[in-house]
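Chemist: prediction below, plus the sequence it came from.
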Amino acid sequence: MRINRAVRIGVGAIALALTAATAAACGGGDSKNALDNAKDGKLTIGIKFDQPGLGLRNKDGTYSGFDVEVAKYVAGKLGVKPDGITFKEAPSAQRETLIENGQVDYIAATYSISDKRKEKVDFAGPYYVAGQSLLVRADNTDITGPDSLKGKKVCSVKGSTPAGNIEKNFPDTQLQTNDTYSLCLEGLKGGSWDAVTTDDIILAGYAAQSAGSFKVVGKPFTTENYGIGLKKGDKELRDKVNDAIEAMIADGSWKKAFDETVGASGYQAPTPPTVNRY
C-alpha cells in the first residue's frame, strides 16, 4: 500500500509538471507581444484620462484628445480598428511599469522622451514638441514666469518630467506632487498652492476648460519631446510606430487631429516635428 501510494503521488506530480510545462509552452496568452495582439485585431493603449484636448475620458465613457487620435491612427496602421482598442489610464508615475509588465501595448500620454526613461522602455517619435510652463489663477499678478517662483507653492504630478525639473532647478520653490493634474487644479482653485506646472499644451487645455478661472503665464522654459512608449527591445514595433507617425504627419491627419482637439481651445498648431527614430 505504501508503494502504491508513493507511485500515485509520483504520477500526480509528473502530471502537474507536464500541465505546467504545456501552459508555459503555449504562453498562457501572456507571451504575446504588441504586434501579435495587433494581428488578433486588439490593442491595449495607455493614455491620460484627465487632460482636456490631449487625453480625456468623457462622461459618456468615450475618449477624446490629440494623444487619443495619435494612438488610434497608429493602431490603424498596425491593422487594428477603433473598436479593437482598449484604452487604459496611464498615470505619469506608472507608465514604465505598465509597459514593462505588459499591461499596455504602447503608451501615448504626453510622455516626454528622456535618457532615464529609455533605460526601461523604448520610444517612437517624437510626434509633438512641447515646453514646460505655468498655470496660475486668473487674478494672479505675482507669477510671470519661472524666475518669479521663489518661495511659491507649485503643484505637479508624481513621476513627471516637469516635477523633476522644478525639484532640480528651482530648489527655492515649494513643490507639491499629486497623482493627477486634476488634483493640482483643485488645489490651485482653492488656494492651496500658487501655480501648477506642466507642459504648455496641457495647461492650455485646462485653461480652456475652465475659462476665466486660470491663465498660462510666461514662455515655455524647457523642450519636451512627446514619444510613444513601448516595450524595450521591440525594434519591429518601434519601426512600425515611427512609420505610422511619419505617415500621419505627411497625409495631413496630424494637423487635422490637432485642430479638432487642442486647436479647439485656440492653441495654434505648431510645425510638426521630425521623427528621430530613437
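Modeler: Received the coordinates, thanks. Numbers count the residues shown, from 1 in each chain.
Chemist: from here on, just use CA atoms for contacts and neighbour counts.
Modeler: Fine.
Chemist: which residues of the protein fall in helices?
Modeler: Applying DSSP state H to the chain gives helices spanning 2-26, 34-39, 66-77, 95-100, 161-169, 181-190, 200-209, 235-250, 253-260.
Chemist: which parts of the fourth one are buried?
Modeler: This points to helix 95-100. Arg95, Glu96, Leu98, Ile99 (16 or more other CA atoms under 10 Å).
Chemist: re the thing from before, and the helices of the chain as JSON lines, adding distance to Cys155?
Modeler: Shown next, in JSON lines, are the helices of the chain (distance: least, CA to CA, whole Å):
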{"stretch": "helix 2-26", "distance to Cys155": "46"}
{"stretch": "helix 34-39", "distance to Cys155": "35"}
{"stretch": "helix 66-77", "distance to Cys155": "23"}
{"stretch": "helix 95-100", "distance to Cys155": "20"}
{"stretch": "helix 161-169", "distance to Cys155": "8"}
{"stretch": "helix 181-190", "distance to Cys155": "6"}
{"stretch": "helix 200-209", "distance to Cys155": "12"}
{"stretch": "helix 235-250", "distance to Cys155": "32"}
{"stretch": "helix 253-260", "distance to Cys155": "27"}
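Chemist: hang on, the earlier thing: of the buried residues of helix 95-100, closest to Ala195?
Modeler: Arg95 (24.6 Å; CA to CA).
Chemist: adding another structure so you can compare the two:
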Amino acid sequence: MFTMKLRKASAAAAAAIVLSITATACGGDGDSDSNSGSGGGDKIKIGIKYDQPGLGLKEPGGYSGFDVDVATYVAKELGYEPNQIEWVETKSADRENALARGDVKFIAATYSITDERKQKVDFAGPYLLAHQDLLVKTDSDITEATDLNGKNLCSVQGSTSAQNVKNDFAPKANLKENGTYSECLAGLQSGAVDALTTDDSILAGYAAQEQYKGKFKLAGLKLSNENYGIGVKKGDTETVNKINAALEKMVKEKAWDKAVTDNFGPANYKNEPAPKIGVIVK
C-alpha cells in the first residue's frame, strides 16, 4: 500500500511539473524586451537625438523636446508608461543600423522621410513638416536667401543646407562651417556671422533656449521640405500601423499642438499644420 501511495504521489508531482513547463512555454520567458507592451513589458527602447534643443535633448533632469514628447505619447499608446521608456542616442549616421540591429523599437529624431531611406527602414507618419530656413538676429534686415550675397553664412561641417544656399540662392555668400550649431549661434550673437541655416524646427529649438530668447528670429523661408517620420525596422508593418494610429490620436486630442507650443513657442516658430499620415510633401 505504501508503494502504491508513493507511485501516486510521484505521478502527481510529474504532472505538476509538466503543467508548469507548459504554462511557462505558453506565457513566454518572462524577460520582456522592446517588443512587449500593454503592461506586459518592462522597457521600450526609443531612439532620439541627445543634442538638439527643442527636439531631442539630454539634460541633467531627463530628456526634453518635441521628438521626445511625440515618442512618449506614442509609447503610451503602445502600452508603456514614461518610466518604462529607455532613451537611446541615435546619431544620424547610425539610425538605419540601430533599427536593423534591433537596438531600438523605433526612432523619432528629426528623421526626414526619403526614398533612399525607405529602402532600408519603414516609416510611420510624417508627424512634422519642416523647412530649411535661416536664423538671424531680431534686428536683421535679411529677409530673403539672396540677401546673403557678400555676407557670412554659418552651418555645421558636412551640412548640405549651407551648400544649398550657396548653390541655389546666394553664390557670393561667405560660408563658415563649425563643428556644432552652438558655435554658429555664438558667432551669430557676436556678429561674426549674419545667418545660420538648417531645418527651421532645429533653428527654433536652439533659439528657444533661455539664453537666446528674444535675440534671434526665423526668416520664415521655405527652402526645402523635410517630412519627419518615425523610423521602424524594415518589414514591421504592425508597429508602423500602431504608431500611425497613435499619431492621429495625438493630433485629434490637440496634444500635438501643445507639444509644438511647448517646445518651439519661444522662437515664434510658424509651424505647418499637422501633416496627414502617409502624405509626403515634395
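Modeler: On my side now, so go ahead. Predicted model, so just to flag it, every value in this text is computed and none were measured.
Chemist: TM-score of the superposed pair?
Modeler: Once superposed, chain against chain, the TM-score is 0.73 (TM-score structural alignment, normalised by the length of the first structure); 246 aligned residues with a CA RMSD of 3.2 Å.
Chemist: could you pull out the strands for the stretch 51-200 of the second structure?
Modeler: 51-52, 56-59, 62-64, 85-89, 106-107, 121-130, 132-137, 152-156, 174-178, 195-199 (DSSP state E, counting those that start in this stretch).
Chemist: what's the average distance of the longest one to the first structure?
Modeler: In the superposition with the first structure, the aligned residues lie an average of 1.1 Å away from strand 121-130 of the second structure, counting by mean CA distance after the TM-score superposition for the first structure.
Chemist: do the same with the fourth one
Modeler: For strand 85-89 of the second structure, the mean distance to aligned residues of the first structure following superposition is 1.7 Å (mean CA distance after the TM-score superposition for the first structure).
Chemist: got the contact list for that strand?
Modeler: Identification of contacts with strand 85-89 of the second structure by CA atoms under 8 Å, 6 or more residues apart in numbering yields Lys43, Ile44, Lys45, Ile46, Gly47, Ile48, Lys49, Tyr50, Thr72, Ala75, Val104.
Chemist: contacting residues around the third one?
Modeler: Counting by CA under 8 Å, 6+ apart, Lys45 of the second structure touches Ser34, Ile85, Glu86, Trp87, Val88, Asp103, Val104, Lys105, Phe106.
Chemist: which ones are touching the first one?
Modeler: Contact analysis of Ser34 of the second structure by CA under 8 Å, 6+ apart lists Gly41, Lys43, Ile44, Lys45, Val104, Lys105.
Chemist: wait, isn't the second one in contact with Gln84?
Modeler: Yes: counting by CA atoms under 8 Å, Lys43 of the second structure touches Gln84, with 4.6 Å between them.
Chemist: any idea how far Phe264 of the second structure is from Leu99 of the second structure?
Modeler: Using CA to CA, to the nearest Å, one gets 28 Å for the distance from Leu99 of the second structure to Phe264 of the second structure.
Chemist: Met250 of the second structure -> the first structure?
Modeler: The alignment partner of Met250 of the second structure in the first structure, by TM-score structural alignment, is Met248.
Chemist: for that match, which non-adjacent residue is closest in space?
Modeler: Leaving aside its sequence neighbours, Met248 of the first structure sits nearest to Trp254 (CA to CA, 6 or more residues apart in numbering; 5.2 Å).
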